[in-house]
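Student: Sequence plus the predicted model coming up.
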Amino acid sequence: MLAVISSLSMLTLFILKRYVPVWKVPFKNDWLAENCNSTVILDVRDYNESCNNHIQGAIELPVAYLKRYYKEIPKENILLVASDNREKNVSIRFLRKKGFNIVGCTNLKVEAQELLVKSI
């Protein structure tokens, strides 16, 4: 019985960390217009995705490498660029735990879908 309860609690924690949205981080569609000198753009998409849609001046550091290279990120305001909600949630939670200030995030797949719907 104890093994079942601990398995369920571990599964619940896993789901919460990855899929439950992060609070108090605004989703910014017009992030490029608001970019200022005191904000660092951090691109946490896979290299395969970020090389096809490169963002000028962004630090490219995929989610899988955050734990190893987070010390190379400047301690300034961070605007996070992700390709899906899972990447966004995991990255924001990790960076907040390490003391970074996330001022906003954007999901490029959602933006592309919104632009496609508007053009139809």
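Tutor: It's in.
Student: Going by C-alpha atoms from here, please, whenever you check contacts or count neighbours.
Tutor: Noted.
Student: Residue 44 contacts residue 87, doesn't it?
Tutor: Yes: here residue 44 reaches residue 87: they are 7.1 Å apart, a contact under C-alpha atoms under 8 Å.
Student: Touching both of these two, which residues are there?
Tutor: By C-alpha atoms under 8 Å, 6 or more residues apart in numbering, residue 44 and residue 87 have these common neighbours: residue 63.
Student: Tell me which of those two has more neighbours.
Tutor: Between residue 44 and residue 87, counted using other C-alpha atoms under 10 Å, the more crowded position is residue 44 (25 against 21).
Student: So in the chain, which helix runs the longest?
Tutor: Longest helix of the chain, by residue count under DSSP state H: helix 2-19.
Student: How far off centre is that one?
Tutor: How far helix 2-19 lies from its chain's middle: 22 Å, per C-alpha atoms, centre = their mean, to the nearest Å.
Student: and here's the other structure:
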Amino acid sequence: MPVLILLLVSVFSYMMYYRYFPVRTRQWFSREVTSEHIVVDVRDYQDSSKGDCDDVVALPCGYIRRYFSDIPEGPLLVMGSNLIECNVGVRQLKRLGFNVEGYLIIGSDKKCNEYLSLG
């Protein structure tokens, strides 16, 4: 019985850490992003498709492991609607070997083409 309780507490602790503990990357702001950065939008497709950004890779967190080969090589920035989404996206991409330099937080009601100017 104590082993089972220890196992459940361990699994719960890992899940809390994976989702809520901040990642060790810095938050970027839209004016700092240049065209050499690859922005990966990890918001849901309903939110990310509101603005047509040609230079942004729309790949929600649930699809990263399946479609990570669609992400070009280079320094990545993760764009999400809240810190939890960014944490999960950054952790998954780092685990897959990508160089993630930071994250951007954009509201789910905002369009990425109004928020970013990747000229």
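Tutor: That came through fine. This structure is a prediction, so every number in the text was calculated from the model and none was measured.
Student: Now the residue nearest the centre of structure 2. Nearest residue, chain neighbours left out?
Tutor: Nearest residue to the geometric centre of structure 2 (C-alpha atoms, centre = their mean): residue 89, 3.2 Å. Nearest-residue entry for residue 89 of structure 2: residue 61, 5.6 Å, with adjacent residues in sequence omitted and distances by C-alpha to C-alpha, 6 or more residues apart in numbering.
Student: what's the spacing between the aligned partner of that neighbour in structure 1 and residue 7 of structure 1?
Tutor: If you follow residue 61 of structure 2 across to structure 1 using TM-score structural alignment, you land on residue 63. Between residue 63 of structure 1 and residue 7 of structure 1 the distance is 26 Å, computed by C-alpha to C-alpha, to the nearest Å.
Student: sorry, back to before: was I right to think the match of residue 61 of structure 2 contacts residue 69?
Tutor: No: in this structure, residue 63 of structure 1 is not within contact of residue 69 by C-alpha under 8 Å, at 10.1 Å.
Student: Those two - which one has more neighbours?
Tutor: residue 63 (19 against 11).
Student: which residues in structure 1 form strands?
Tutor: 39-43, 59-60, 77-82, 101-107 (DSSP state E).
Student: what's the closest of those strands to residue 17 of structure 1?
Tutor: strand 77-82 (15.9 Å; C-alpha to C-alpha).
Student: pretty sure residue 106 of structure 2 contacts residue 78?
Tutor: No: in this structure, residue 106 of structure 2 is not within contact of residue 78 by C-alpha under 8 Å, at 10.4 Å.
Student: Which residue of the two possesses the greater neighbour count?
Tutor: residue 78 (28 against 20).
Student: Now do the same for that one: its match in structure 1.
Tutor: By TM-score structural alignment, residue 78 of structure 2 lines up with residue 80.
Student: From residue 3 of structure 1, how far out is its match?
Tutor: 38 Å.
Student: Over to residue 43 of structure 1?
Tutor: Distance of residue 43 of structure 1 to residue 3 of structure 1, given as C-alpha to C-alpha: 39 Å.
Student: Likewise for residue 63 of structure 1?
Tutor: Distance, residue 63 of structure 1 to residue 3 of structure 1, by C-alpha to C-alpha: 31 Å.
Student: Cheers, nothing more for now.
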